[in-house]
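Colleague: The sequence and its predicted three-dimensional model are supplied below.
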Amino acid sequence: MKKIFTILSCFVFLACGSPNETASAQIKTLVPGDNAPSFNLKNVDGKMISPEDYPDAKGFIVVFTCNTCPNAIEYEDRLIALGKKYNSKGYPVIAINPNPPSPFLVFSGETFSKMQKKAKTKGFSFPYLFDKGQIVTNQYGARATPHIFLLKKEESKYKVVYTGALDNDAWGKNPELERALYVEDAIAALDSGEEIKVASTKAIGCSVKRSFGGLLE
């Protein structure tokens, strides 16, 4: 009975979000100027993907996104369009799911099989990677879905030059809003050798769920 109570207590805390907030507060988010670590993660097609697989890339649009967050879903078509526009220009999109898979509660929609279904249904033209153990998620300090890190390739290193939101329209439902294209503007500045005017914004979306030592894996 005590064991059952303990497990149920964990689920209550997870649902309320307090432990998740505590865990996230202890993780540093990369900021512009920081070096970003490379990674080698499993794609939805079963192949391992890393930045080194793109020798001609000038940089990368790394986006931490997921299957179920309403904001992440809203941005899917815009990410697809972004990938189609910038892959040939040297800035491929690489998507990473930061949430731990689990058969329980709200986490059941983040399993690898559902990532595969999402990529197929939406016709993702970019890799959608599974971050087992949230190692890369925590190295980058991703906070929300979606959370973008624009990287500039410098020889064998990757430097963060922009982090935050894709644009200023999280829901895409405001026709009167003058959309600020943060990522596209940053890439344009990079290619022209100019300073990036807006190098950091707040990532708007659902908070990344931390696994608490593998509880949710």
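Modeller: Yep, that arrived.
Colleague: switch to C-alpha atoms for all contacts and neighbour counts from now on
Modeller: OK.
Colleague: give me every residue that touches the residue nearest the centre of the chain.
Modeller: In the chain, the C-alpha nearest the mean C-alpha coordinate belongs to residue 64, at 0.5 Å (CA atoms, centre = their mean). Applying CA atoms under 8 Å, 6 or more residues apart in numbering, we find residue 64 in contact with 95-98, 137, 142, 144-148.
Colleague: next up, a second structure to put side by side with the first:
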Amino acid sequence: MKSTCLTIALGLLACVQASADPPDLKPLEIGATAPDFTLPGVDGKDHSLKDYAGAKALVVVFTCNHCPTAQAYEGRLDKLHEGYKDKGVAVVAISPNDPKAVRLDELGYTDLGDSFEDMKIRARDHKYPYPYLYDGDTQATARAYGALATPHVFVFDADRKLRYHGRFDDGEVKPPKSHDTINAVEAVLAGTPVPTPITRVFGCSTKWADKQADAKQSLETWNAEPVTIEPIDLAGVAKLAKNETDKYTVVNVWATWCGPCVQELPEFVTMNRMYRGRPFRLVTISLDDPAKKDQTLETLKAKHVAAANFILNSDDRDAFAEALDPKWPGPVPYTLILAPGGEVVYRRAGGIDPLEVRRAIVSKLGRTY
């Protein structure tokens, strides 16, 4: 994901993924009152600004599931909450993104998208100790605050006047030198001026609803990609299993006569579109009769499987299993993830849990830049 630097109001420089912000968007000015909101949380409750009226300081963080920078700061947000909750500081996270405006190739560092349901999964699995709220339907709160990117931090004092906005710190995946948000919180609690009230924002651009058309167009473009299939013999399978590439390779063994196989093909297509911009590739191997190659290809075309597709040119299933993975018990579908060099880092006989496979992939590729 490439970054673009945009000069915005107050001379602030935001380095974010290229995306057009609404023309009237600008962050709140220092000293402005916190805009009110009522938003659904992953805990099943609606949350409003008044719910945090007793806090001596309020930290509102616009963040999301998919962004690598946002994921890099999850642990630090946890520490901020745990370290300051007994000092009267409230932390509230808000996802500003319209999930329908996120392209699949923007999900290359994550196992989850930005839907409300996916937010619930992320919060549950990572045990978020702070509220995580969804603004993706209207994005009214993100507009009111001027959320430029994820993450974008806003720190308010007891009177709910803005004292700081910008990055969490300057570290992301390395130890920070400038603890900007913590410095702002400490200043608010001490009743002193915030040393640096505005900092640059680094992260993924807010995915505004007007980007839905681009996301839809990307699907149409991918659906128009050519789909091919080639025969593969046992020697080719053995070479494939060695994975003499620098890419993590998902191998899906399937057949047109296997209903669950065909049904889950779109999940592999989604994964391919998510991760193929990284060291990743998708390989499918059909166990159909080679004489039915054209029929097999038609199924792949119908599912838009633009990947390295093969049809096995051998009727020796035992030799095929030995060449691909001796631990394969035989049923299809069968799914492997091969690391560069051929180590099997994931295997599944039978239908997949797509989230489980995506997690296995991203755990190897990494969640941050």
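Modeller: Happy to help now that I have it. These numbers come from a predicted model, not from an experiment.
Colleague: Take the contacts of residue 64 of the first structure and keep only those in strands.
Modeller: Taking DSSP state E as the definition of strands, these contribute 95-97, 144-145, 147-148.
Colleague: Give me the buried entries from those residues.
Modeller: When burial is judged by neighbour count using 16 or more other CA atoms under 10 Å, the buried members of these are 95-97, 144-145, 147-148.
Colleague: just to revisit the earlier point, measure the residue nearest to the centre of the first structure to residue 192 of the first structure for me?
Modeller: Taken as CA to CA, to the nearest Å, the spacing of residue 64 of the first structure relative to residue 192 of the first structure amounts to 27 Å.
Colleague: The aligned partner of residue 126 of the second structure in the first structure - how many residues pack around it?
Modeller: Residue pairing (TM-score structural alignment): residue 126 of the second structure is matched to residue 122 of the first structure. The burial metric for residue 122 of the first structure, expressed as a neighbour count using other CA atoms under 10 Å, is 11.
Colleague: Now for residue 122 of the first structure: which residues touch it?
Modeller: Taking CA under 8 Å, 6+ apart as the definition of contact, the neighbours of residue 122 of the first structure are residue 76.
Colleague: ok, now how distant is it from residue 114 of the first structure?
Modeller: Relative to residue 114 of the first structure, residue 122 of the first structure is positioned 12 Å away (criterion: CA to CA).
Colleague: go on, residue 173 of the first structure?
Modeller: Distance, residue 173 of the first structure to residue 114 of the first structure, by CA to CA: 27 Å.
Colleague: So for those two, which residue has more residues nearby?
Modeller: Between residue 173 of the first structure and residue 114, counted using other CA under 10 Å, residue 114 has the larger neighbour count: 16 against 9.
Colleague: how many neighbours does the equivalent of residue 77 of the first structure over in the second structure have?
Modeller: In the second structure, the residue paired with residue 77 of the first structure according to TM-score structural alignment is residue 75. Burial measure for residue 75 of the second structure: 13 neighbouring residues, criterion other CA under 10 Å.
Colleague: Helix, strand, or coil at residue 75 of the second structure?
Modeller: The three-state label for residue 75 of the second structure, taken from DSSP: H, G, I helix; E, B strand; the rest coil, comes out as helix.
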